[in-house]
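S.K.: here is my input; please provide its structure:
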Amino acid sequence: MNNKIVIPIAIGIIIVIGGIIVITNQESDTIKIEDTLNKELQLNEDITPEVEEKLNEIEKINLENEYSPKEREWITSGPFQIDRSEYVLGEKIFLRIGGLEYDDKGQVAFLRPLNNTHYSVFITIPFDGANKPAFNYYVEPQLSKTKGYCTVDDFVGNWRVVFRGTDYPNLEFKITEQILPGNESDFKPIC
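M.R.: Next up is the predicted model:
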């Protein structure tokens, strides 16, 4: 009976020792990585005046195109609010509606400028305080061949937000010619 126990233990010990030997004799899988930081520094020392001028030009363009959204201002008319007084093309206009009275019912109409005196309805958003006293809505002016919005000129200017069915005063905001970086292709003329 002792032989039956000793043999499996001896085989187990031999297997463990063999595994340790195999693991310690394996070569490392690490790869040498070149010191690229030093190479970059060395390359920068060899920049020609023409390359330096081009790099400065690119940096100047990047600084001119730098974009940071305006702070939220929350322009208010009764229970209606928009988050800014000025937007760039590609930014969403955030409409926040909160605290509608039970009998407040009507439409929020976003009016885009046609010229200095006339406006056209861009979108209307219905509201009914009896059904929903508070909600949020995003409006994003985008070019659309089917709706007849062909160029950025269809959006740039002073907009109005009118609250039909209420006595709340209108809100106004402006959309500038500037385009949100990364959205330039969305505002190329389509008609």
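
S.K.: CA atoms for contacts and neighbours, from now on please.
M.R.: Will do.

S.K.: mind listing what's buried along the biggest helix by length in the chain?
M.R.: Longest helix in the chain by number of residues (criterion: DSSP state H): helix 2-25. By neighbour count on 16 or more other C-alpha atoms under 10 Å, the buried set for helix 2-25 is empty.

S.K.: try stretch 128-143
M.R.: By neighbour count on 16+ other C-alpha under 10 Å, the buried set for stretch 128-143 is Asp128, Gly129, Pro133, Ala134, Pro141, Gln142, Leu143.

S.K.: show the subsequent helix or strand relative to the longest helix of the chain.
M.R.: Per DSSP states H and E, helix 2-25 leads on to helix 36-45 as the next helix or strand towards the C-terminus.

S.K.: who does that next one touch, helix- and strand-wise?
M.R.: Contacting helix 36-45 under the criterion 3 or more C-alpha pairs under 8 Å, 6 or more residues apart in numbering; DSSP states H and E is no other helix or strand.

S.K.: got the contact list for the helix or strand just after it?
M.R.: Sequence order places helix 49-64 as the next helix or strand after helix 36-45, per DSSP H and E. Applying C-alpha atoms under 8 Å, 6 or more residues apart in numbering, the set of residues contacting helix 49-64 from outside is empty.

S.K.: now the other sequence, so there's something to compare against:
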Amino acid sequence: MKKGLVIGITSISVIVVIASILLVTSPKSNVIETDKTLDNIVKPEKEEIQVENVLNNLKNTETNSSEIQKKYDELEKIDLENEYSPKPREWITSGPFQIDRSKYAIGEKIFLVLGGLGPEEKGQIAVMRPLNATHYSVYLTIPFDGAKKSAFNYYLEPQISKAKEICSVNDLTGKWTVVFRGTNYPNLNFEITKEVVPGTKIEPVC
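M.R.: Below you'll find the predicted structure:
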């Protein structure tokens, strides 16, 4: 009985050992180990690719920043131009002096009409652009002398100009005034808005 029992126990032990070996060396176990190994290899590569893509994007952004700004400026200009539509003429009057509108777009001509000047009337038309809410700068002066010419027409187109220290559209927009020096005629006022006549150059110059 004891001999049979020993043989039985030995047989069971052999079976358990064989089963353990089969489990360890089974295809399923190999797949699991392979998957873990691939995960360890692939994940760092993905992370490296992502980091490389971010760095490339940053590099491209830095390289193209000036081009992006240029495109933005062009789109902004198009938006401003799309807002433009000519206003009807109003003909605002001060004595023998007239201007055709109270509001102008950037790039729009301002028509000034003089008619019926007396022979004794002599002076200057001073077109003043705004520097701030209370101060102005002389943009242009136009002499007149009724003894030589009692009527004439004149037009001007305020523009961005480095020589006149008008660096951008911000220096053009606002409420302008026309002063008639040498006379008692009241000033005429007009406004230049942010609207832009299509084709007008509005790039800053200083």
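
S.K.: and stretch 157-175 of structure 1, which stretch of structure 2?
M.R.: Alignment of stretch 157-175 of structure 1 against structure 2: residues 174-192, by TM-score structural alignment.

S.K.: and stretch 5-24 of structure 1, by the same measure?
M.R.: On structure 2, no counterpart of stretch 5-24 of structure 1 exists by TM-score structural alignment.

S.K.: in the match of stretch 157-175 of structure 1, what counts as buried?
M.R.: In stretch 174-192 of structure 2, counting by 16+ other C-alpha under 10 Å, buried: 174-181, 187-192.

S.K.: how about the helices in structure 2?
M.R.: Here structure 2 has its helices, by DSSP H, at 2-24, 27-63, 65-82.

S.K.: most tightly surrounded among the ones you listed?
M.R.: Mean neighbours per residue, mean count of other C-alpha atoms under 10 Å, is largest over the helices of structure 2 for helix 65-82, with a mean of 13.

S.K.: before we move on, the earlier item: for Thr93 of structure 2, find the nearest of the helices of structure 2.
M.R.: Smallest distance to Thr93 of structure 2 across the helices of structure 2 (C-alpha to C-alpha): 29.3 Å, for helix 65-82.

S.K.: make TSV out of the helices of structure 2 and add distance to Asn170 of structure 2.
M.R.: Shown next, in TSV, are the helices of structure 2 (distance: least, C-alpha to C-alpha, whole Å):
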stretch	distance to Asn170 of structure 2
helix 2-24	80
helix 27-63	28
helix 65-82	13
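
S.K.: of all those, which one is nearest Ile202 of structure 2?
M.R.: Using C-alpha to C-alpha, the nearest of these to Ile202 of structure 2 is helix 65-82, at 7.7 Å.

S.K.: quick one: that closest one to chain centroid distance?
M.R.: 5 Å (C-alpha atoms, centre = their mean, to the nearest Å).

S.K.: what's the local residue count around Gly199 of structure 2?
M.R.: For Gly199 of structure 2, the neighbour count with other C-alpha atoms under 10 Å is 10.

S.K.: same check on the one 3 residues further on?
M.R.: A count of neighbours around Ile202 of structure 2, defined by other C-alpha under 10 Å, yields 16.

S.K.: tell me the residue in structure 1 aligned with it.
M.R.: By TM-score structural alignment, Ile202 of structure 2 lines up with Phe187 in structure 1.

S.K.: same check on Gly123 of structure 2?
M.R.: Alignment note (TM-score structural alignment): Gly123 of structure 2 maps to Gly106 of structure 1.

S.K.: count of residues packed around that match?
M.R.: Neighbour tally, Gly106 of structure 1, other C-alpha under 10 Å: 16.
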